[in-house]
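Student: I need the structure of the sequence given here:
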Amino acid sequence: MVSAPPTFQTGFPIRPGRLVEAATPEDVREAVAYAGGRGLHIAAHASGHGLPGPVEGGVLIATRALDSVTVDPVRRTARIGAGASWGQVIEAAAPHGLAPLNGSSPSVGAVSYTLGGGLGILAREFGYAADQVRSLDVVTADGIARQVTPEREPELFWGLRGGGHRLGVVTGLEIALVAVERLYGGSIVFDGTWAGEVVRGYLEWTRTVPDTVTSSLAALVYPDLPQLPEELRGRYVISVRVAFTGDVAEGERLVAPLRAIGAAGASGSHEAADSPVLSDSLREMPYTESHTIHSDPPFPHAYYGDSAVLGEPDAERTVQAFELAGPRAPMMTVVQLNHLGGALAARPEVPSAVPYRDAGFLLRLLSPLDGTDVGAVRALYGEVGRVLEPAVLGRSLNFSFGGGDRTAGFHEAETSKRLAGLVSQYDPAGLFGGPYGA
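Tutor: Model prediction:
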């Protein structure tokens, strides 16, 4: 066994038999051919936010050196290497007045996130990142480097976009960018004692907003640590995050109902707090500051996470789910509800394997693992899942952190069957993890 490269997710050890630090796509091809000739499991590793799949005793290919980003401002596209982060893509696109459909964390690998679908901070307006892919460079289990487009190997092109990592090692891709330089965004942070009112108000608000508004609701109990602002230490908070590409005046009008929750608190109608609003950072910003909307942790740490893709959840059941993960939970848990719909529900001109397009929301759970028992975390997540069960459609491939032993629910049955057929064709020995839906 060898040591794995530096990784963002530190909660689960990675013990490959061989580690290949790829400097070129040819290094990737040679590593895959080596592993395939010996029947060894193969996995790729970029930033390490997620886990690479079953690779103990196998070959782990580190792609972090393949981090080139080239923007074509005329075609509004970017060619992205397998090791590039979303932050690098944002930085390269910004001088041209363009932006990628990136997620909330700038340190996440852009290619790996896109293969899982790619739920971005502007997702309701522009859809999934996977649907913007124009071509992919991939090495399949037979050691062949392929350029995959809708015209060349259309079925593989379908499966790679939304199917994840079980069809080969993607060394780079070309993706369309959007013409966004600035946005109106930020968060309104409420005292957690108002969680029920905020959850109900948020769900009602999402029924009124246009597709140009992408938002999420998140709650957690902050640890009592000296490096945190004093007003947050040990405190339960719930926040609404908003990203909107329209002008500031329209943005202010759209978020007014959210701020009205705070106005009700200021009037003294809620005995737990004089005002539920702890902070309000909504403002116009350059797209290069869009990561401040969610302010995801920038440092490596240990965590476990899972998700539930939802149709239209009942408001009271959603409140109960937030309560289960709140201050009375046996461990610190971040619960986040992403509003879906809009362009995410559209069927792209070139279909992809991205699932659950009719979903209304995505619930995400994440728990730090500093001395926390994974079994206890799973038990809590099971309770949350049972509460929301009437609305649950499945799970999200991009938001399963540490649950690599459970792949069921990532795609609808027909999509899983079609992806399994692709695995049988391109990786019959299951070197990249085997069939879907196991």
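Student: for the rest of this, base every contact and every neighbour count on C-alpha atoms.
Tutor: Fine.
Student: contacting residues for G185?
Tutor: R241, V242, A243, F244, S281, L282, R283, E284, M285, S290, I293 (C-alpha atoms under 8 Å, 6 or more residues apart in numbering).
Student: G50 and P390: what is the separation?
Tutor: Computed as C-alpha to C-alpha, to the nearest Å, the G50 to P390 distance reads 28 Å.
Student: next: L60.
Tutor: Here L60 is placed at a distance of 39 Å from P390 (C-alpha to C-alpha).
Student: same thing with L115?
Tutor: When C-alpha to C-alpha is applied, the distance between L115 and P390 equals 28 Å.
Student: from the contacts of G185, which land in strands?
Tutor: R241, V242, A243, F244, R283, E284, M285 (DSSP state E).
Student: tell me how far the third one lies from S104.
Tutor: This means A243. Distance of A243 to S104, given as C-alpha to C-alpha: 11 Å.
Student: between the two, which contacts overlap?
Tutor: Among the neighbours of A243, those also in contact with S104 (C-alpha under 8 Å, 6+ apart) are I121, I293.
Student: what about the two, which has more around it?
Tutor: Remark: of A243 and S104, A243 carries more neighbours, 26 against 20, as counted by other C-alpha atoms under 10 Å.
Student: let's see this one next, to set against the first:
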Amino acid sequence: MTVTHFSTAELAYLQTRLTRGCRVITPGDEDYDEARRAWNLAVDQYPALIIQAQTPSDVVESIRFAGDQRLSVAATGTGHGVIRNADEALLLHTSRLAGVRIDPTAQTAWVGAGTKWETVLKAAQMAGLAPLLGSSPDVGVVGYTLGGGFGWLGRKYGLATDSVNYFEVVTANGEHLRASAAESADLFWGLRGGGGNFGVVTGLEIRLYPVTTVYGGNLYYPVESAGKAFALFRQWIADAPDELTAAFTLMNFPPFPEVPDVFRGRSFAILRGCYCGPVEQGEALLRPWREWQTPLVDDFKAMPFAEVARISNDPIDPIPALTSGAWLSHLDDEIIEGLVQHVVPHHGPPALLFSEIRHAGGAIAAVDPSTTAYSHREARYSLQMVAVVPTPESHANAGHHITQLRRALTPHLHGGVYLNFLEGEEARERTPQGFSAEAYARLQKLKARYDPHNMFGHSFAIPPA
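Tutor: Reported below is the predicted structural model:
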């Protein structure tokens, strides 16, 4: 792949504008390959230039340099969530803009752009508070929040993006703004759900919640019981309290030596969830499941919210992955039949690692949909599909299975998508489905105001109006 090269004079001039310690990495440098790597190892990108910012002023100067050179800008804090490769772009690393300040009285946290949720979670729990992180604390705060952010406290406290008080963001003209309900309110609206389309976030302030102990975990059942387990799940969540966020999962564990014996090479139907009310009520809530059928594995229990990662056990180390998703309009038997047909292996190894249906609604749906760019709050059931794809052949095979599964579920699809569950070209192709028609049109007008030349076009596909 052809990569733009810069003269020694251009790079020297750029370095004078950056703070000491801010790294500028070019394709000829020894650490270029490491710096361009994403968390998803299926991503193979070749930036024209990589800058590892040390301060917000480095972000400002980097964006101004990109404007002078007519480069697009792709920002990354932790390497997650690549939508459009940073080929021929300026890849701006914000991982060194990390840090957390907790205000226990105000129940807020200021978070630097390069911070992972695990850092926020640890600091907040020491103050008896909890952030609205997702299933993995290893993910960066900013990218997750810009796309919405639906985690295990979602039905009780809403989306991560709903709990933002303000963003600190550098726009395409190199201006460092604060976007809140009172300042640059239009930008504040767009950043909450619109992704990284309008600038590079250098920090944000979020609200925290009084959660220290939850009742959470997994119940594993034989995959042959998936139909009956799904029917119970559908009935069980029909009148579930908002304190419960739950999911139904079909999981195929790989036959790797590091996988525990009880799971290795086997498939399961799994109930997983998190109840943030009194523990004894959580125990009572699980009683119908334990009375229906004794699980093969039962690890539901009271736990410190600091250990919430144990519910999903998402991988931490980088892997080559393919992920997709959709909102479901309802749950019925045809859905579980389709999932079993396309997710559970019948002949040979499985194409997908898992599929998961997560129950939404509650506090997510209670927010006025006009207050944020995030859309489809009325949707109640989110479907995610994930595959590990170490080779081009496995990538193509998994993509085929996902397409076939989506086709089989077409009568049951809501029509919208949760964009945080999409990556790569699919995320760009389906961006309009991530928003209501009104929100998407408003986002395009906002794009025309803040980024008319699409400098930040490596996020969701929102062309300027």
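Student: what's the TM-score here?
Tutor: Structural agreement between the two chains, given as a TM-score (TM-score structural alignment, normalised by the length of the first structure), stands at 0.93; 425 aligned residues with a C-alpha RMSD of 1.8 Å.
Student: ok so, going back, how about the contacts of G185 of the first structure in CSV, adding distance to E153 of the first structure?
Tutor: Written out in CSV, the entries for the contacts of G185 of the first structure read as follows (distance: C-alpha to C-alpha, whole Å):
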residue, distance to E153 of the first structure
R241, 39
V242, 38
A243, 36
F244, 37
S281, 46
L282, 45
R283, 45
E284, 43
M285, 41
S290, 36
I293, 39
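Student: quick one: buried ones out of those residues?
Tutor: R241, V242, A243, F244, L282, R283, E284, M285, S290, I293 (16 or more other C-alpha atoms under 10 Å).
Student: which residue lines up with the fifth one in the second structure?
Tutor: To tie it back to what came earlier, the one meant is L282 of the first structure. Structural alignment (TM-score structural alignment) places L282 of the first structure against F300 in the second structure.
Student: and the second one, by the same measure?
Tutor: For V242 of the first structure, the aligned position in the second structure is G273, judged by TM-score structural alignment.
Student: correct me, but that match touches L244?
Tutor: Yes. When contacts are counted by C-alpha atoms under 8 Å, G273 of the second structure is listed as touching L244 (7.0 Å).
Student: which non-adjacent residue is nearest P131 of the second structure?
Tutor: Setting aside the residues directly before and after it, P131 of the second structure is nearest to L208 in space (C-alpha to C-alpha, 6 or more residues apart in numbering), at 5.0 Å.
Student: give me the number of residues near the counterpart of that neighbour in the first structure?
Tutor: With TM-score structural alignment as the criterion, the equivalent of L208 of the second structure in the first structure is L177. Burial of L177 of the first structure is recorded as 26 neighbouring residues (other C-alpha under 10 Å).
Student: tell me how far the residue most central in space within the first structure lies from E231 of the first structure.
Tutor: Within the first structure, one residue has its C-alpha closest to the average C-alpha position: by C-alpha atoms, centre = their mean, that is N398, at 4.9 Å. According to C-alpha to C-alpha, N398 of the first structure and E231 of the first structure sit 32 Å apart.
Student: before we move on, what about V169 of the first structure?
Tutor: V169 of the first structure is 45 Å from E231 of the first structure, where distance means C-alpha to C-alpha.
Student: please say which of these two ends up with more neighbours.
Tutor: More crowded of V169 of the first structure and E231, by other C-alpha under 10 Å: V169, with 27 against 8.
Student: can you tell me which residue in the second structure aligns to D427 of the first structure?
Tutor: Residue correspondence, TM-score structural alignment: D427 of the first structure in this structure matches D451 in the second structure.
Student: tell me which residues touch that match, please.
Tutor: T171, A172, N197, F198, G199, P464.
Student: buried sites along the longest helix along the second structure?
Tutor: Selection of the longest helix in the second structure by residue count, based on DSSP state H, yields helix 392-408. The neighbour-count check on helix 392-408 of the second structure (16+ other C-alpha under 10 Å) flags S394, H395, N397, A398, G399, H401, I402, L405, R406, A408 as buried.
Student: OK, contacts around whichever residue in the first structure pairs up with the second one?
Tutor: When you say that, I think you mean H395 of the second structure. Taking TM-score structural alignment, the alignment pairs H395 of the second structure with V374 from the first structure. Residues counted as contacts of V374 of the first structure (C-alpha under 8 Å, 6+ apart) are Y304.
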